[in-house]
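Enquirer: Here you go, sequence then predicted model.
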Amino acid sequence: MNFDGPVWIQAKQVSKYFEDNIMASYTIREADQIEHKIVYNYPLTAFEELATNAILHKEYDTPEYVGIYIYKDRSSFVNHNRPLPPVTIEALNKDRSFDRRQYLNKELKDMFFSLNLIESYGSGIRRAKDALFENGSPELKFYPDNEEDNYTNEVIGINKEFLNEFNSSSYEKTTTKTTTKTTIKQEEIIKIIAENPHISANEMAEKLNLTVDGVRYHLNKMRKAGLIRYEGSTKLGQWVIMKLNSK
């Protein structure tokens, strides 16, 4: 997938593509309890911070592109240059904040800050590491592990619990706990339906920034999965969120 246009537009496109097409979650709901736990394959904050970091620290005098690669068990962000001193690959693996970090593209850094694409200077790696920790994901890794190769590779592993659940043939974990796999958009649809059971697909599309066909695609998948159902006539009916009952 290639992204075109001004670099700040590309940064937003990358984030939206990830959120709509790659990021997924499953929800664990305890029987007879409102509280639930959501486990993501990759937390959005970590992906956004690392993608933005790769864009900000690219050496734009070279024709090489920023590469983001999604595999079954990991995501990889590649820049064809190393970080500017005093930051090193070893420090990126060991430390959390980089207050003295130098930028190849200071104008780009200032523009991203003014557009709220970054929150503060030198803190993106810390936020990515924190998001991975809170999601129970593997630690963030930086490569190469030598001083010769001129590239920077950031690797985040998929959440192991998510991967095991995704590969499982059964959704039920125990007799008192049920899991349902949902995407982020489907979680948003459930929230919208809970607020307004009579909402139409057109209204959902506006709230979710999706096409009507895109909303209907998600609704059909959710109905087939037993997450929701529609009761009544087309004009006067309403959506019903199905209760997840334990056996």
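Expert: Noted; the coordinates are in hand.

Enquirer: all contacts plus neighbour counts: C-alpha atoms, from now on.
Expert: Will do.

Enquirer: Am I right that Glu172 is in contact with Thr178?
Expert: Yes. Between Glu172 and Thr178 there is a contact under C-alpha atoms under 8 Å: 4.8 Å.

Enquirer: more neighbours, those two?
Expert: Thr178 (19 against 16; other C-alpha atoms under 10 Å).

Enquirer: tell me the secondary structure for Ile68?
Expert: Put simply, Ile68 is strand when judged by DSSP: H, G, I helix; E, B strand; the rest coil.

Enquirer: tell me which residues of stretch 74-94 are tucked away?
Expert: For stretch 74-94, the neighbour count (16 or more other C-alpha atoms under 10 Å) marks Ser75, Ser76, Phe77, Val78, Asn79, His80, Asn81, Arg82, Pro83, Ile89, Leu92 as buried.

Enquirer: With stretch 108-122 instead?
Expert: In terms of neighbour count (16+ other C-alpha under 10 Å), stretch 108-122 has its buried residues at Leu108, Lys109, Phe112, Leu117, Ile118, Tyr121, Gly122.

Enquirer: ditto for stretch 56-76
Expert: Neighbour-count burial for stretch 56-76 [16+ other C-alpha under 10 Å]: Leu56, His57, Lys58, Glu59, Val66, Ile68, Ser75, Ser76.

Enquirer: ok, now stretch 18-37?
Expert: Phe18, Glu19, Met23, Ala24, Ser25, Tyr26, Thr27, Ile28, Arg29, Glu30, Ala31.

Enquirer: my guess is the fifth one contacts Val39, does it?
Expert: In this case it means Ser25. Yes. If you go by C-alpha under 8 Å, Ser25 and Val39 touch, sitting 5.4 Å apart.

Enquirer: what residues are shared contacts of those two?
Expert: Listed as contacting both Ser25 and Val39 by C-alpha atoms under 8 Å, 6 or more residues apart in numbering are Phe162.

Enquirer: Look up how far Arg74 lies from Lys141.
Expert: 11 Å (C-alpha to C-alpha, to the nearest Å).

Enquirer: Identify the contacts common to these two.
Expert: Val155, Ile156.

Enquirer: alright, now check it against this:
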Amino acid sequence: MALPTSIKTLFGGGIVEWARIEFKATWDSQASLKTICAFANDIDNWGGGYLVIGVSSGKDGMPGDFVGVPNEKIDAYLKDMLNKCKLIRPAYNPITEVAEYEGKRFIVVWAPGGSMRPYTSPKTPGNKASERIAWIRKMASTIEPSEEEKRDLYTLANNVPFDDRINHSAEVADLSLPLIESYLKEVGSSLYERAGSMNFVELCRSMSIVDGPDEYVKPKNVGLLFFSLTPEKWMPYTQIDIVEFPDGEGGDIIREHTFRGPIHQQLRDALQYLENNVMVEVVLKHSDVAESSRFHNYPYAALEEALSNAVYHKGYDSREPIEVRVLPDRIEILSHPGADRSVTMEGLREFRAVSRRYRNRRVGEFLKELRLTEGRNTGFQKILRALQENGSPYPKFETDEERIYFLTTLYARDASDGAAKRWHARTRESASEQRARAIEERRNSILDFLSKNPSARLQDVSEALGIARGTLDRDVHILKEMKLLSREGGRLTGTWHVSG
């Protein structure tokens, strides 16, 4: 079976944290079995991990030498791995793939967090009387659990994260193959080339977005969140609401915009809206120096990370949307429930949030593959860095004692200057003016894309720009009537020509 990511991504280290990857120069059955068992137990809800055979272990868990696995040893390693994994109780089978990188072959084992924790394996695999251990992963090491950690594992056995649970109300047919293919292509998965010809259920099993016996296969919630066109059908209020108050909370004008659909798409759409309609660049000229100063009322990187964190950590079993409130001097991002209790109030005030256990292990995994969020416990620092580089005030992170909500507040830089006034004027546009401007911007983006990619298919344009196919077809028809766009040649071999 193929992996839902690429070996290049694993070796890059920017998406999958090093602590979730173990490198072995060769197949070591005893040590590797412990590691697979530990990833399956996933005590911190990281989403399991990867074992890569053919790479020596370097400093701090990073890859060392890329030695590869000799062709003549691959089959023997895989057979022994299969036999050794049969020693894990309850039954657990990781997903394996033989991958090529820089002319060498490697065995990659994906061991996602299991749904029947705790898993155990023998301390000494060759000894039938050997003690069975529920191995766990701590940082970059596989260890025996303490008594407290054993209790944690048994508690987790009754608490599979919501995003990794089966949804008994949905069907496999509710998952969209085009959405899955688009995701696999974007992340560079080797599954993409085979997705169209694979049995659909097997494809979904390879991505661990369905579960259950063959006679009762059901989607997992994470599959519906990313690969269903209407996740709110099964998880109500899976949406992002942007509410603008140009005159403040007591003003007469309120503008509301709701973004629905696959959660990564609604996140991108909401960020695009904020970038187009709320972010304003300011250029200040100085009398004593030739170079002007440039900054934004809100830096995009801070907005992106703050909203991505809300999508990552939202409780999707909670009937509450993510709400983004845009006021003249600040943006508030509200999500439910609050932070994990391992995150203290003092830590939030000091911008320290080291969460012991993550709420949505699978949602985070997919968002990181899509480069929409970063690794564990890095969000606050990314927001602070972006604000500091922009010269913005410090943010504010809040939760309540009952952990019902989490509120992130980003303050505008120099809210009294022209940036705030320009945003205020922009939000006073009539609804028809806003729609007209949005349509014009969308059509200009189509023309710009086709001028740079004259051989592109309309499906390519739809995927690249995130425009629904029906809307795109209408826009192309109108652009042709306006003599701004034409096409020469056949449907498969023709090219686009942009006028003017």
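Expert: Yep, that arrived. These numbers were taken from a predicted model, which means no experiment stands behind them.

Enquirer: TM-score for the pair, please.
Expert: Remark: TM-score between the superposed chains equals 0.63 [TM-score structural alignment, normalised by the length of the first structure]; 180 aligned residues with a C-alpha RMSD of 3.2 Å.

Enquirer: ok, of the buried residues of stretch 56-76 of the first structure, which one's closest to Glu187 of the first structure?
Expert: Nearest to Glu187 of the first structure among those is Ser75, at 22.8 Å by C-alpha to C-alpha.

Enquirer: Would you mind listing the residues in contact with the equivalent of the closest one over in the second structure?
Expert: Matched by TM-score structural alignment, Ser75 of the first structure corresponds to Ile331 in the second structure. Applying C-alpha under 8 Å, 6+ apart, we find Ile331 of the second structure in contact with Val324, Arg325, Thr409, Leu410, Tyr411, Ala412.

Enquirer: now Lys24 of the second structure
Expert: When contacts are taken as C-alpha under 8 Å, 6+ apart, Lys24 of the second structure is in contact with Leu51, Val52, Ile53, Gly54, Val55, Ser56, Ser57.

Enquirer: just Leu140 of the first structure next, same as before
Expert: Per C-alpha under 8 Å, 6+ apart, neighbours of Leu140 of the first structure: Asn93, Ala128, Lys129, Leu132, Glu154, Val155, Ile156, Gly157.

Enquirer: Distance from the one helix or strand Tyr50 of the second structure maps to to the middle of the chain?
Expert: According to DSSP states H and E, Tyr50 of the second structure maps onto strand 49-53. For strand 49-53 of the second structure, the separation from the chain centroid amounts to 20 Å (computed by C-alpha atoms, centre = their mean, to the nearest Å).

Enquirer: Equivalent analysis for stretch 277-294 of the second structure, please.
Expert: 34 Å.

Enquirer: just stretch 135-151 of the first structure next, same as before
Expert: Counting by C-alpha atoms, centre = their mean, stretch 135-151 of the first structure comes out at 20 Å from the chain centroid.

Enquirer: Now do the end-to-end distance for it.
Expert: 28 Å.

Enquirer: And Leu267 of the second structure? What does it align with in the first structure?
Expert: Match for Leu267 of the second structure (TM-score structural alignment): Ala11.

Enquirer: If you could redo that for Ile53 of the second structure, that was the one I meant.
Expert: With TM-score structural alignment as the criterion, Ile53 of the second structure has no equivalent in the first structure.

Enquirer: Tell me the spacing between Ile53 of the second structure and Arg105 of the second structure.
Expert: Ile53 of the second structure is 9 Å from Arg105 of the second structure, by C-alpha to C-alpha.

Enquirer: and if you look at Leu447 of the second structure?
Expert: To Arg105 of the second structure, Leu447 of the second structure is 43 Å away according to C-alpha to C-alpha.

Enquirer: Also Arg268 of the second structure?
Expert: For Arg268 of the second structure relative to Arg105 of the second structure (C-alpha to C-alpha), the value is 36 Å.

Enquirer: for Val363 of the second structure, same thing?
Expert: 30 Å.

Enquirer: doesn't Val14 of the first structure fall inside a strand?
Expert: No. Assessed with three-state DSSP, Val14 of the first structure is helix; it does not lie in a strand.

Enquirer: Asn2 is in contact with that one, correct?
Expert: No. Counting by C-alpha under 8 Å, Val14 of the first structure stays clear of Asn2, with 9.2 Å between them.

Enquirer: Comparing those two, which residue is more hemmed in?
Expert: Val14 (18 against 7).

Enquirer: and that one, how far is that from Ile68 of the first structure?
Expert: Distance, Val14 of the first structure to Ile68 of the first structure, using C-alpha to C-alpha: 9 Å.

Enquirer: Overlap of the contact sets of those two?
Expert: With C-alpha under 8 Å, 6+ apart, Val14 of the first structure and Ile68 have common neighbours Ala51.

Enquirer: got a list of what the most centrally placed residue in the first structure touches?
Expert: Closest to where the C-alpha atoms of the first structure average out (C-alpha atoms, centre = their mean) is Leu44, at 2.9 Å. Leu44 of the first structure makes contacts with Glu19, Met23, as judged by C-alpha under 8 Å, 6+ apart.

Enquirer: What is the equivalent residue in the second structure for it?
Expert: Match for Leu44 of the first structure (TM-score structural alignment): Tyr300.

Enquirer: ok, now Lys224 of the first structure?
Expert: So, by TM-score structural alignment, Lys224 of the first structure is left unmatched.

Enquirer: Neighbours of Lys224 of the first structure, how many?
Expert: Number of residues near Lys224 of the first structure (other C-alpha under 10 Å) recorded here: 11.

Enquirer: what's the helix or strand hosting Arg474 of the second structure in contact with?
Expert: Following DSSP H and E, one finds Arg474 of the second structure within helix 469-481. Helix 469-481 of the second structure is contacted by residues Arg443, Leu458, Gln459, Ser462, Leu485, Ser486 when judged by C-alpha under 8 Å, 6+ apart.
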